[in-house]
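In: Fold the following.
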Amino acid sequence: MAQLKITLIHSAAHRLPKQRKIVEALGLGRINSSVVRPDTAATRGALFKIAHLIKVEQVKD
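Out: Predicted coordinates:
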C-alpha cells in the first residue's frame, strides 16, 4: 500500500476547531513535525481539509 509523508508547515493556532482536531488526529504537533500515513480515502479527505497547513510527499516503498 502506498504511504504518504505529511509535514506540518503552518501552525494550527487560530484555525477552526475542526482543522485543529484534524491536525491532532493525524499526529502532527509542532511545525516541521512529520508522520507517515497510509494513502487511503479517509486520509486523503482529512488532508484536503487542511491542505493549506501541510506539505504531502509520497513515500517510495
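
In: going forward, measure contacts between C-alpha atoms and count neighbours the same way
Out: Fine.

In: who touches V56 in this structure?
Out: By C-alpha atoms under 8 Å, 6 or more residues apart in numbering, the residues touching V56 are 4-7.

In: Sorry, wrong one. I was asking about G27.
Out: Residues in contact with G27 (C-alpha under 8 Å, 6+ apart) are V35.

In: now the other sequence, so there's something to compare against:
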Amino acid sequence: MSQIRVTQTKSVIGSKEKHKRTVRALGLKRIRDSRVHEDTPQIRGMIRKVSHLVSVEEVK
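Out: Sure thing, here's the model as predicted:
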C-alpha cells in the first residue's frame, strides 16, 4: 500500500472534542507536526473528519 504524510496546519483550540481526539489519534501534537501513515480507508476517514485542520500529501 502507498503511504501518506499527514501534517497539522491549524490549531485544535476551539475545535470540537471529537476533532481534538481524532487529530491526536493521527499522532499529531502541534502545528506543523507530521506523521506518515498507510493509506487505508480508516485513516482516510479520520482525515476527512478533520480536513480543515490537516493537510495530506503522498510519500514516494
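
In: Which ones among the contacts of V56 of the first structure map onto strands?
Out: 4-7 (DSSP state E).

In: Are any of those buried, and if so which?
Out: Buried subset of these (neighbour count, 16 or more other C-alpha atoms under 10 Å): 4, 6-7.

In: Stretch 14-33 of the first structure: end-to-end distance?
Out: 18 Å (C-alpha to C-alpha, to the nearest Å).

In: Next, the buried residues of it.
Out: Counting neighbours by 16+ other C-alpha under 10 Å, one finds that the buried residues in stretch 14-33 of the first structure are 19-20, 22-23, 26, 28.

In: Save the contacts of V56 of the first structure as TSV, and put in distance to A13 of the first structure too.
Out: Formatted as TSV, these follow (distance: C-alpha to C-alpha, whole Å):
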residue	distance to A13 of the first structure
L4	24
K5	22
I6	18
T7	16
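
In: which of the residues you listed does the second structure keep?
Out: With contacts defined as both residues aligned by TM-score structural alignment, their matches' C-alpha atoms under 8 Å, 4-7 are the ones among the contacts of V56 of the first structure whose aligned partners also touch in the second structure.

In: returning to that earlier point: so which of the buried ones among the ones in strands among the contacts of V56 of the first structure is the closest to E57 of the first structure?
Out: The closest of these to E57 of the first structure turns out to be L4 (C-alpha to C-alpha; 5.7 Å).

In: before we move on, the earlier item: of all the ones in strands among the contacts of V56 of the first structure, which two lie farthest apart?
Out: Pairwise distances across these peak at 9.7 Å for L4 and T7 (criterion: C-alpha to C-alpha).
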